[in-house]
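# Pasting the sequence and the predicted coordinates here, then a few questions.
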Amino acid sequence: MDGPVRQLDPLVSVCIPTYNRASKLQRAVDALLASSYKNLEIIISDNASSDDTENICAALAQSDRRVRYFRHSENQGPTANFEYARSQATGKYFLWHGDDDYLDPNYIGACINELENDQSLVLVSGVAAYHRGDGNITGYGKVIQPSSDSPMLRVTKYIWLVTENSIFCGAYRRAAVEECTMPNCLAGDWIWMAEVLLKGKAKVLPTIYVHRDYGDNTSSSLRRIASTIKAPPYHARFPRTAVSLNLAGHLSAFIVNSNPSLTRNKYFIFFALFNLVLLKQIGWSIRLRIAHGRHPGTTQRPRPGAGSG
């Protein structure tokens, strides 16, 4: 797919919400411009950054017509900025792209090839490759394949297995997920993914990577996210419980709305989902503590919550 844009290649919108990450944003966009897939529109939604983001984005838009730059006069909060970036997408497919991540050159082309060849898929992604400062890969994300014909089995498998959520960074069939929304709460991206999986199947390609920096994955990190998105105070104090309540509340509503015959069972569905998520988080916390005891200083990037944008 090197060379000029081919008319047979569908337009792909890459949506980058950003805030005060000018240097890493430059790296992200440079990698996209060097992608083997050429028919792109790169949408940058700047959440009123106070660093050099505006100048860098203006230069990028001037040098390549595929870059579209939008700047908010006031910070909208990360979730609203994610959704604003998506609202500007015009492609058949779209990706949400972290402003501090970068993709393999063949990442987008490989995802689109799968989506074009299998209409049952609403999402195709690669795997996260994690770095710690020196550029060397120090770990990989989990491969989750929510490919069951049953929507509930897809969602349950995802909820039980998800940790760092690199599947979120894949290519979506835009028309299929147009009505899905990412709520402004802890685990908003997990809720988004669960709603997407109710719409159709997803596939993870383990040979292509979204490159990410390691970060903190502790309760203190979740408290910071809760503060950033202006969640209720108890969310910051009891983040694991808040994540469980948020997921159970939204998902039980999705399930009942899509199948009204389950209305009588809505409370059972809620408590079953709440216990599933809470049990999963307790197990996850125990595994992290064991891993930290064996290898002090090792952490994983957090992934319930909105991103930097």
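Structure received. Numbers count the residues shown, from 1 in each chain.
# switch to C-alpha atoms for all contacts and neighbour counts from now on
OK.
# quick check, Leu123 in a strand?
Yes: secondary structure of Leu123, determined by DSSP: H, G, I helix; E, B strand; the rest coil: located in a strand.
# residues contacting the residue nearest to Asp213 when sequence neighbours are not counted?
Counting by C-alpha to C-alpha, 6 or more residues apart in numbering, Asp213 lies nearest to His131, which is 4.9 Å off, once chain neighbours are set aside. Counting by C-alpha atoms under 8 Å, 6 or more residues apart in numbering, His131 makes contact with 137-139, 211-214.
# at 7 Å instead, please
Taking C-alpha atoms under 7 Å, 6 or more residues apart in numbering as the contact definition, His131 lies against 137-138, 212-214.
# Arg237 too?
Arg237 sits in contact with Arg223, where contact means C-alpha under 7 Å, 6+ apart.
# Arg287 now?
Shown in contact with Arg287 (C-alpha under 7 Å, 6+ apart): no residues.
# What of Ser219?
Contacts of Ser219 (C-alpha under 7 Å, 6+ apart): Pro239.
# Take this one as well and set it beside the first:
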Amino acid sequence: MLLSILIPTYNRDEFLEKNLYMLEEFIIDNDLVNDIKIIVSNNCSNDNTKSISNLFLKRNKINIDIYHQEDNLGLEKNVLFVLDKAESEYVMTLGDDDYINENYLVETVCKLKANRKIYCVIPSTQTITTDGDILNSGRDLNVNSKIYNKGFNNCLKNSWRGHQISGLIFKRNMILSTYNKNKVNNIYPQIYFVAYNCLKGKTWHFTDYPVKVTEALQEDKDWGYNEDGLISEIFDNYKKLVNITSFQRSKLELKMLDVQTFRYQMYLSKGLSHYLKALKNIEFGNNTSLLTRLGFPFLAFKYLSKSALIKFLRLILGNKYEKTKNKFKSFIN
């Protein structure tokens, strides 16, 4: 088997049902039955996930295994559970309420068959509502597809993109045993998997067909962001990554903090005091490296200054702000 699609799920029966039937159609229509297997782990849901998935299983049209947990394993262990059940050369992680494009699946399978030196595939993403409406947000929507050679530069450029679980593909060999051996323990194991494979082999940043990522309400999630946006959880991956220097580890941490500006927006939206408290938690977090502690205050100040400037310009320009901003962008481009 070339590829296993891993779907850890919890209390999203309608989304899971839509996803399974969509994937079944893609697999059958493109003659991929012998190439792809789906593995689902129902994390002790209390909705109709069990009955819906069992009904789908009875169709017996594609390769699929469905497991029902008697107790909730937690987010991380449920991801590790489906990974442990896989036996294919590659695995794809997919959120139960996120949807891959048919062409993304087909072209990825063809590419992996032709080039086994690719260890990781990372998609672009398009955010949608729970009703499927397109939102004006996403990641790498205007970025060209590119293949990166193995090594630290690949890891630096791409490991932060592992924050979004859906559509990520990586070689399965050794990643779970290495993860356990190095005692990695956080709710973002896919960041470790991406970083590990970027160091081991080539990465294909395949942006032509964005994965549709559902923007779920926080109350619908079985986890929270804590006061630091779970940065400590993310940094645990870099702390446990082997064969990198302390300087490289810090570069990975600062890259994450620099590109994910939504975190600062999230902190500021709750007030300046919350912003400062979040920064303190990041600065002195157990998984924050020494060099990051030295560099992070400059990043935080840069964003705060930029945010204050934008508020000032909005106040001065009023309704003309967006028009002026667009003119400026056209000028510099």
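Alright, I've got the coordinates. Just so we're clear, the structure is a prediction, and the values are computed from it rather than from any experiment.
# Now compute the TM-score of the two chains, please.
Structural agreement between the two chains, given as a TM-score (TM-score structural alignment, normalised by the length of structure 1), stands at 0.70; 261 aligned residues with a C-alpha RMSD of 3.6 Å.
# before we move on, back to that, alignment lookup: the residue nearest to Asp213 of structure 1 to structure 2.
When structure 2 is aligned by TM-score structural alignment, His131 of structure 1 is paired with Ile128.
# between the contacts of His131 of structure 1, which has the most around it?
Within the contacts of His131 of structure 1, most neighbours by other C-alpha atoms under 10 Å means Arg212, with 23 neighbours.
# Can you tell me the SS state at that residue?
At Arg212 of structure 1 the chain is in strand, as set by three-state DSSP.
# Okay, helices next: where are they in the stretch 101-250 of structure 1?
In the stretch 101-250 of structure 1, the helices defined using DSSP state H, counting those that start in this stretch lie at 107-117, 151-161, 188-199, 219-228, 233-237, 239-258.
# Superpose on structure 2 and give me the mean offset of the first one.
Once the two models are superposed, helix 107-117 of structure 1 sits on average 1.4 Å from its counterpart in structure 2 (mean C-alpha distance after the TM-score superposition for structure 1).
# What count of nearby residues applies to Ala308 of structure 2?
Taking other C-alpha under 10 Å as the criterion, the count of residues near Ala308 of structure 2 is 11.
# Could you measure from it over to Asn326 of structure 2?
When C-alpha to C-alpha, to the nearest Å is the yardstick, Ala308 of structure 2 and Asn326 of structure 2 sit 19 Å from each other.
# Not counting sequence-adjacent ones, nearest residue to the corresponding residue of structure 1 for Phe81 of structure 2?
Using TM-score structural alignment, the equivalent of Phe81 of structure 2 in structure 1 is Tyr84. The spatially closest residue to Tyr84 of structure 1, leaving aside those adjacent along the chain, is Ser45, at 7.3 Å (C-alpha to C-alpha, 6+ apart).
# before we move on, back to that, point out the most buried one among the helices of the stretch 101-250 of structure 1.
Among the helices of the stretch 101-250 of structure 1, judged by mean count of other C-alpha atoms under 10 Å, the one packed with the most neighbours on average is helix 188-199 (a mean of 23).
# That one to helix 151-161, inter-axis angle?
150 degrees (axes from the mean of the first three to the mean of the last three C-alpha atoms, to 10 degrees).
# Adding distance to Ala34 of structure 1, write the helices of the stretch 101-250 of structure 1 out as TSV.
What follows is the helices of the stretch 101-250 of structure 1, written out as TSV (distance: least, C-alpha to C-alpha, whole Å):
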stretch	distance to Ala34 of structure 1
helix 107-117	11
helix 151-161	32
helix 188-199	28
helix 219-228	32
helix 233-237	40
helix 239-258	37
